[in-house]
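Novice: fold the following for me, if possible:
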Amino acid sequence: MKTKMLLAGLLFLQGLTAQKVDLDRFSFSVAYRDLPRQPIDSGYHTYAFQLQTGPLMRVAREQARGTETLYIEGWMGVVDGADIAVSLVMEDLVVTKSAIAEREEVKKDKEGKIISARRFYAPVLTYYYAARMELRDRQGRTLQSRQLVTRNQSFQYTGPEKSSRAEVSGLMMNSFDLTGPLSYSVVTKTIRDLSVDLTNSYGYAERRISDQVWVLDSRQHPEYEAFRQHWGNVKNGLILLQPDVPLDDVKRSIASDITYFESLPDKYSGRSKADRKLRYAAYYMLAKIHYYLDNPGLSATAATSLVLNDYDSRDGKYLEAAALELMEIFRINKRHSRHFPLYFDGMAATNQ
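Specialist: Model (predicted):
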């Protein structure tokens, strides 16, 4: 009798082990092209940039031989005949307060006794400046006009430390030694920040990012080998994505792998934690795959199923929101892909 009970117990434990579901995070890499958040005429692909500064900033740029200019990723900068024109007007910075910061560096021995002390000094400037931008199209219509920085804003600059207070005082007496490089830094930072802002609004920046999915990590589970093999195929397919290459070939190469993950929820449809956990991994995988294959509708469907699956449903809500946001980006851009080439020689990029 004891032997039969022991055998039954072993069989029960073996069954539990076989169906146990452990998941592990696996990373993958994808590439795509951002779409404009504020799309304008799809035939516009060139821009011109004009910078006007106060005399102090102009001299500072000349001394630094500055060549920084505006960029909008996915657009071509030209001198004449631009589709849009960006102007940036900057007024010289004005120092309202100056001071010398002092710092003491103390070294101690093992007993905590001070064995040396050094003092360092740095110039500190409080200042303001102003900057405004305007964006017009080729017809002269204003697309954007805003104040980037006002003279009501205050900034602080701390210069490099020196070991001599007198040396710092000398720098502050010859103020252009400080305000010149500072002016140049302010100009370049403003141009750089405006470039990022306009790229986010109107540009087509190329991205390569890493993301993660959940992969079955229970060796005794009957789906272990198949799950990991299909995941490997998907990973190898997604890494081939390029922003300027349509998705057709990659979609074909992993179609059977997608079908496999779609089959798992029906195959493991029970209410046990193990089944729900496996379905979670499958829905999560499908939501990510379809998102990066520019199928936000299918991604949202998988994400909704993940929410209803009742296992870590918060992940499903996050994935669903991302898919819906991508759908909206496609709608306002009148596109259905983030993977397409850009053309500049008088040709607009073809809608994909």
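Novice: contacts, neighbours, all on C-alpha from now
Specialist: Will do.
Novice: wait, Q147 touches R132, no?
Specialist: Yes - Q147 is within contact range of R132, at 4.2 Å (criterion: C-alpha atoms under 8 Å).
Novice: so which of these two has more stuff around it?
Specialist: Taking other C-alpha atoms under 10 Å, Q147 and R132 do not tie; R132 has more neighbours (16 against 12).
Novice: what about the residue nearest to Y44 when sequence neighbours are not counted, neighbour count?
Specialist: Nearest non-adjacent residue to Y44, counting by C-alpha to C-alpha, 6 or more residues apart in numbering: D83, 5.4 Å away. A total of 21 residues lie near D83 under the criterion other C-alpha under 10 Å.
Novice: one more, so I can put them side by side:
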Amino acid sequence: MDRAYASYAYTSLPTAPLPAEYKTFNVSAVMNSSTTNISASEIEDRANIAGFQKLEKTAKADLSVYLKFGDFMIDGAEVKERVDIVKDKAGKETSRKYYYWTVITYSFSGSMRLANNVMGKDLQNNVLQSASSKFTHSSQEYVSRAEAAGYWNNNKETIKSQLLTDAVKGRIDHANSVLTSAYGYRQSKYSYLIWFQGEKKHPEFELNNKMIEQLKASALLIKANQPITPAIKESFKPVIDYFNDVKARFNKDEKADKKMRYSAYFNLGFIYVMLEDYDNARIEADGLFANDYDKKDSKDIIKEIDYAQGQMKTNNMTTRHFVNLRVPADML
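Specialist: So this is what the prediction gives:
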């Protein structure tokens, strides 16, 4: 059996959901003097809570994100050296070549506070980056120590600017991930592994590959911000019927038949996960286990079921495919 992938979309639900009336947020950033090469407005533009409407920082919002970045410090720039030694077959050294590069050590600080303006309290107050934590950046290798030293000595301001910009953007992206994971509604795309008959001489090759292509096409119809409609479910029916037929036809207690049944159970399990039919997904996982060929893979199906159902239970929801009413349609 060969591997393929079926991609679909869903809404990743928050771990600490807020009431439905919470719909808006704004962002304010404060920069210290040494971080002025990246502006507060750039930081504010980059910050986000997926699934919420972003307002100007002067507007009244349900949530407010406050970001602060402290001084950016270069703690050192050191030239490093390594040597390549070439030896002949007898182990005698015939030549050596030296290489040099510069390692820059730097640090900065950052913090994030999320205020619940409705309740008048903070939801989060986190250190994004501690000044005591050090980062390093290495240059390319040079053939002379002078060139390696010149990398830093001749380009200090440019390098500092780029390092700071990348570091701050990375911390903002981390803050976005933390906030969206806790409170947001991120539209996620995911690709499930599926198995198909890749042996052209196999009698099932053509039909099996046709059904795999239909599976992939149907999976793409499943959107994060739209319900799973009867029409979408109907598009999967020929594929589901086919894999159920495979289980019935390849019924011998032989490895070749077990492999075909394995692919059918496996693919059906993830089809039902995508369709949010978790009862049938568990049935397929149990069937895969009982088939006794790579039966441990049944745990992969169960893991996806438990993850999806856990998200929905936390949010008191029955689906991860819906129109997000927190964000106006023209802003999606």
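Novice: tell me the counterpart of the residue nearest to Y44 of the first structure in the second structure.
Specialist: Residue mapping for D83 of the first structure onto the second structure gives D62, with TM-score structural alignment as the criterion.
Novice: again, but for Y127 of the first structure
Specialist: Residue correspondence to the second structure (TM-score structural alignment): Y127 of the first structure is matched to Y106.
Novice: not counting its neighbours along the chain, what's nearest that match?
Specialist: Spatial nearest neighbour of Y106 of the second structure, excluding adjacent residues (C-alpha to C-alpha, 6+ apart): I74 at 4.4 Å.
Novice: so the residue nearest to Y44 of the first structure sits against I40, correct?
Specialist: No - in this structure, D83 of the first structure is not within contact of I40 by C-alpha under 8 Å, at 10.6 Å.
Novice: need the residues touching each of those two.
Specialist: Shared contacts of D83 of the first structure and I40 (C-alpha atoms under 8 Å, 6 or more residues apart in numbering): none.
Novice: ok so, going back, run through the residues that contact the match of D83 of the first structure.
Specialist: By C-alpha under 8 Å, 6+ apart, the contact set of D62 of the second structure is 22-25, 116-118.
Novice: nearest to L220 of the second structure, out of the residues you listed: which one, please.
Specialist: Checking those against L220 of the second structure with C-alpha to C-alpha, the nearest one is K23 at 28.7 Å.
Novice: what distance do you get for the aligned partner of the closest one in the first structure to D34 of the first structure?
Specialist: Taking TM-score structural alignment, the alignment pairs K23 of the second structure with H45 from the first structure. Using C-alpha to C-alpha, to the nearest Å, one gets 15 Å for the distance from H45 of the first structure to D34 of the first structure.
Novice: any idea how many residues pack against the residue lying closest to L306 of the first structure once chain neighbours are set aside?
Specialist: In space, and not counting its chain neighbours, L306 of the first structure is closest to G316: 5.1 Å by C-alpha to C-alpha, 6+ apart. Around G316 of the first structure there are 26 other residues, counting by other C-alpha under 10 Å.
Novice: so what corresponds to G316 of the first structure in the second structure?
Specialist: So, by TM-score structural alignment, G316 of the first structure is matched to S298.
Novice: after superposition, how close is the helix or strand where its match lies to the first structure?
Specialist: Secondary structure assigned from DSSP states H and E places S298 of the second structure in helix 298-314. Compared with the first structure after fitting, helix 298-314 of the second structure has a mean deviation of 1.3 Å; criterion: mean C-alpha distance after the TM-score superposition for the first structure.
Novice: next one: the aligned partner of T150 of the first structure in the second structure relative to F289 of the second structure, how far apart?
Specialist: Counting by TM-score structural alignment, T150 of the first structure corresponds to S130 in the second structure. Distance, S130 of the second structure to F289 of the second structure, using C-alpha to C-alpha: 48 Å.
Novice: these two: who's more crowded?
Specialist: More crowded of S130 of the second structure and F289, by other C-alpha under 10 Å: F289, with 19 against 13.
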